[in-house]
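# sequence unknown, structure follows:
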């Protein structure tokens, strides 16, 4: 199911009675990319485009560099260790700093200024919204212009749309709504939790296999308990002259290869598709012996636990130990028995973050078993290391990129569950294993 369809379905539940009808333009600013599309009647995507080099992680990095200009002179060597950690202690300090930078960015969407706590010997840094906006304005303007071009390719003028919907966590930034509004000449809509738009929209889209004839759009979607908050209107927005309306039905334009397909890997894709990707990489099993210079597998700390039955979120008791609170609160997870069967696992679960990243867990498998198959597909671009958290969990990860996907596999000592972080975007081959490791350390690693 294309993500713009889900987001547009969610937008439809928020529109008031009597609001203008017509195609919906969806702008999705995620962790690593910005994607946009125009969704017409039913589930037709009329036009789409994306930028692979703009996302919330890029904004975080720009903010970190900006902070470095202010404080690095206090101890240049220590600052370099924060940027390129060499030890476990360095990596821990970097994780904390990156989280504080991310928190500051989010705070500046609501407040005019905030303070970033810094590790010794650096002093805390005061940041203002004006500083952040100066850093990101050129790229956000570029993305707004891309949205305008996408709407034009769909054969529409902005004032002929049924709405412009901003989704993804970073779309809370007031500057984004202002730039989109001034570029299009219409006021976009966002909401209090824009990162949940796709997940909520899935509840209102019929994902059954298509019949021989196109299925019409639902007559109405149930209302949810959220209200859209209109973005700030800029004074003097120039309304563009209306363009001719497209013929009824808004026929879909010829498909073109997008930079990043709008794919819902962990919720709306069938288990067969996910299993086909993952098993192609992990199918080659090892003999469960530790790799050279690696310690033997510790005793199974899940032994004696109740049978591997998933809870409401699709995670078993043992999987929840490796998933940690971040995934359980920020991602949408579901049990996937077909994937477990394909891999020979006791249980498998798929967890999807709002930014499209997919994390899978396979209970009953070990890192030593799946590592040989994963390494075969990584084309020599591999990074491996140990990890440890503040809550006492420790283990090892292997990260790399191959022709099928970018993949980081990891396991905690004593927990018979393998976690896999998957990047199936078209640009995954241009990314470094370190990019996956950074996402793992900042977001996925349990207890962090």
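Thanks, I have it. It should be emphasised that the depicted structure is a prediction, and the values quoted were computed from it without experimental measurement. Numbers count the residues shown, from 1 in each chain.
# okay, CA-based contacts and neighbour counts for the rest of this
Will do.
# Can you name the residues that contact the spatially closest residue to residue 408 that is not a sequence neighbour?
Spatial nearest neighbour of residue 408, excluding adjacent residues (C-alpha to C-alpha, 6 or more residues apart in numbering): residue 399 at 4.1 Å. Counting by C-alpha atoms under 8 Å, 6 or more residues apart in numbering, residue 399 touches 382, 383, 384, 406, 407, 408, 409, 433, 434, 436, 437.
# For ChimeraX, what selects the buried ones among those?
To isolate the buried members of the contacts of residue 399 in ChimeraX, using 16 or more other C-alpha atoms under 10 Å:
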select :382,383,384,406,407,408,409,433,436,437
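# thinking again about what came up before, part of a strand, is the residue nearest to residue 408?
Yes: checked against DSSP: H, G, I helix; E, B strand; the rest coil, residue 399 lies within a strand.
# now it: how far from residue 52?
20 Å (C-alpha to C-alpha, to the nearest Å).
# Then residue 168?
According to C-alpha to C-alpha, residue 168 stands 15 Å off from residue 52.
# okay, the two: which has more neighbours?
residue 168 (25 against 16; other C-alpha atoms under 10 Å).
# helices or strands up against the top helix by length along the chain?
The residue-count maximum for a helix in the chain (DSSP state H) belongs to helix 129-153. Packing partners of helix 129-153 (3 or more C-alpha pairs under 8 Å, 6 or more residues apart in numbering; DSSP states H and E): strand 34-39, strand 45-51, helix 56-71, helix 174-184.
# got the angle for it vs strand 34-39?
Computed by axes from the mean of the first three to the mean of the last three C-alpha atoms, to 10 degrees, the angle separating helix 129-153 from strand 34-39 equals 40 degrees.
# Contacts for helix 129-153 next, please.
Residues outside helix 129-153 that contact it (C-alpha under 8 Å, 6+ apart) are 25, 27, 34, 36-38, 47-51, 54, 59, 62-63, 105, 108-109, 111-113, 157-158, 175-176, 179-180, 183-184.
# Going by neighbour count, list what's buried in the very next helix or strand once past it.
Downstream of helix 129-153, the next assigned helix or strand under DSSP states H and E is strand 163-167. Neighbour-count burial for strand 163-167, counted by 16+ other C-alpha under 10 Å, picks out 163, 164, 165, 166, 167.
# Next up, a structure to set beside the first:
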């Protein structure tokens, strides 16, 4: 029987074929899980996508798996279904495997996934594999179970230091998962970010403006420089697993910098201690003592990982020669009778908006369009079996994969009724009017409350609404510093006074944000800054940088009001909080902050979101 196992990871994808071993998909045992959308609609993957990313970084997504809970990924000016991005990766794997099969067919395809994934996310992987042309029986395999299958019939723990998150699972001798845990803010990408910030502390003083362009690129050249630096840091991190120090080549005008292993370990030690504490608590919850701790993920190559586990847990972990390929290898030998899948979805990092939304996915498309139904409601997984039916018509791109694995859009936004490609006829949910809030990194569930208050003086309506072009061109300010567009975004906030011009926006721990800035003091320790930048991209990049700096669970939701629509993201920690909100197709955004108060440690992200919606969000 010919069995293919595929581990589509956040950073890299690995495939193993029975009677062959690890498949050379992209010039080596691992292929970058990255995609790049060409202007002609073709979708490149792997190293080719990485190379092309320098031409137009906005068309590049290095980690599409991070968008598993989203219906689409924005690449350039198009919103590509997340299914299509994942399918392109699977199609590239299938191309490499087909050459090895020599006319034979695959009997079974095993797709690995995080153990905590429920049926919604698993179905998204299965539908993507079908769209890629994978035939035969599809079998979802939890990553922890795949690893445990290599350890024999003994209780063990799986310490999975992935690119996006840290996950731990404790299994009994029957490979049943007894306890699991996850840290959404600890992963290989977070290590890269820590290195970037460390580098900034070393060199930014030499050219603050140049470093600012690297942090918040607005031009293609700036984006290229940032991508290049990110790649240098990733390679430096990997080299420091073997070497005491490395040189990091810097983009102009900065000179190369030397980073030592000791510096890297100082940056990550506290996070690694947290992972070990989670491992210990999971073991206690499971009620069994693992005989082995298996290390999974490329970041486990850091010597400090094994050292801290040995010190804190008292077990010398099993560190395989190739931690990147252990999941796909283990999936090959899993006893299917031992696989137990999670029956219910956990709280997703991204909760879908209502089934019908009014924001167009492209300037060429207007009016409501349905959300991709692949993530609508519980969809039980039945290996190799998909119910028949059809999608509702919609506005998502669809296409096909060529023999070389290149994805080609058949038209910009056709009706995606692709027979036999996606699991169809999913249960349709009623669009809840007040369930628009999205919870990221395991934060608690919440319900959206939309404020409907309109300022009698400053509300906008009808023909008085400024256009996007007017926002870019209008630099005239009133006595409080507001342009017409900033006042549209501010809604009723200026009514209470306390607003004045500012030279720049200030966020603790970050560089100053330039532009037309108005700062307003509200009440109860809340303040809000409104910023008009020189471009929509600039506003989005600044907002994204702030959101990505959140080190705790965060909540995300859409908002509408005063003729605008956009989204916001909020996170809190120890009585302080930051909420950043954007306005779609407008070169402006806002930052709501909550200053620390005595005995205010219980401030929650939902509480701050409620304040924004009731007191800051412009009303209809």
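Right, received. Where do you want to start? All of these numbers come straight from a predicted model, not from anything done at the bench.
# how about the strands of the stretch 251-400 of the first structure, start to end?
Using DSSP state E, counting those that start in this stretch, the strands found in the stretch 251-400 of the first structure span residues 332-335, 347-352, 358-363, 382-388, 394-401.
# Which position in the first structure pairs with residue 186 of the second structure?
In the first structure, residue 186 of the second structure lines up with residue 54, judged by TM-score structural alignment.
# these two touch, right, its match and residue 60?
No: if you go by C-alpha atoms under 8 Å, residue 54 of the first structure and residue 60 don't touch, sitting 10.7 Å apart.
# ok, residue 82 of the first structure touching residue 94?
Yes: taking C-alpha under 8 Å as the definition, residue 82 of the first structure is a contact partner of residue 94 at 5.3 Å.
# now the contacts of helix 129-153 of the first structure: which count as buried?
25, 27, 34, 36-38, 47-51, 54, 59, 63, 105, 108-109, 113, 157-158, 175-176, 179-180, 183-184.
# nearest residue to residue 402 of the second structure other than its sequence neighbours?
Nearest one to residue 402 of the second structure, counting by C-alpha to C-alpha, 6+ apart, is residue 408 at 7.6 Å.
# I'd like to know how far that neighbour sits from residue 44 of the second structure.
Distance from residue 408 of the second structure to residue 44 of the second structure, by C-alpha to C-alpha: 10 Å.
# which one's the longest strand in the second structure?
If you go by DSSP state E, the second structure has its longest strand at strand 564-573.
# Quickly note the distance from residue 394 of the second structure to residue 78 of the second structure.
Counting by C-alpha to C-alpha, the gap from residue 394 of the second structure to residue 78 of the second structure is 14 Å.
# And these two? Which one has more around it.
Using other C-alpha under 10 Å as the criterion, residue 394 of the second structure and residue 78 rank with residue 78 on top: 21 against 17.
# so residue 116 of the first structure makes contact with residue 128?
No: using C-alpha under 8 Å as the test, residue 116 of the first structure is too far from residue 128 to be in contact (10.7 Å).
# list residues touching both of those two?
Common neighbours of residue 116 of the first structure and residue 128 (C-alpha under 8 Å, 6+ apart) do not exist.
# For whatever residue of the first structure lines up with residue 234 of the second structure, which non-adjacent residue is spatially closest?
Taking TM-score structural alignment, the alignment pairs residue 234 of the second structure with residue 102 from the first structure. Leaving out its chain neighbours, the residue that sits closest to residue 102 of the first structure by C-alpha to C-alpha, 6+ apart is residue 60, at 6.0 Å.
# For the one you found, which residues are in contact?
98, 101, 102, 105 are the contacts of residue 60 of the first structure under C-alpha under 8 Å, 6+ apart.
# which of those residues still touch in the second structure?
Checked against the second structure using both residues aligned by TM-score structural alignment, their matches' C-alpha atoms under 8 Å, the contacts of residue 60 of the first structure keep these contacts: 98, 101, 102, 105.
# Which one (most neighbours) among those?
Most surrounded of these: other C-alpha under 10 Å gives residue 105, at 25 neighbours.
# Look at residue 408 and residue 44 of the second structure and report which has more neighbours.
More neighbours surround residue 44 than the other of residue 408 of the second structure and residue 44, with 25 against 20 (other C-alpha under 10 Å).
# That one and residue 89 of the second structure: what is the separation?
Taking C-alpha to C-alpha, one finds residue 44 of the second structure at 9 Å from residue 89 of the second structure.
# Need the overlap of contacts for those two.
In contact with both residue 44 of the second structure and residue 89: residue 35, using C-alpha under 8 Å, 6+ apart.
# ranges for the strands of the stretch 1-150 of the second structure?
Under DSSP E, counting those that start in this stretch, the stretch 1-150 of the second structure gives strands at 3-8, 12-17, 21-22, 31-32, 35-37, 42-45, 60-61, 72-75, 78-81, 108-113, 137-142.
# matching residues in the first structure for the fourth one?
For strand 31-32 of the second structure, there is no aligned range in the first structure, judged by TM-score structural alignment.
# Show me what that strand is packed up against.
By 3+ C-alpha pairs under 8 Å, 6+ apart, strand 31-32 of the second structure packs against strand 12-17, helix 46-52.
# let's see 6 Å
strand 12-17 (3 or more C-alpha pairs under 6 Å, 6 or more residues apart in numbering; DSSP states H and E).
# what range in the first structure matches the strand it packs on?
So strand 12-17 of the second structure sits over no part of the first structure, by TM-score structural alignment.
# what angle do that strand and strand 108-113 make?
150 degrees.
# What does residue 121 of the first structure correspond to in the second structure?
In the second structure, residue 121 of the first structure lines up with residue 253, judged by TM-score structural alignment.
# The closest residue to its match other than its chain neighbours: neighbouring residues, count only.
Nearest residue to residue 253 of the second structure, sequence neighbours excluded (C-alpha to C-alpha, 6+ apart): residue 210, at 7.3 Å. Neighbourhood size, residue 210 of the second structure [other C-alpha under 10 Å]: 17.
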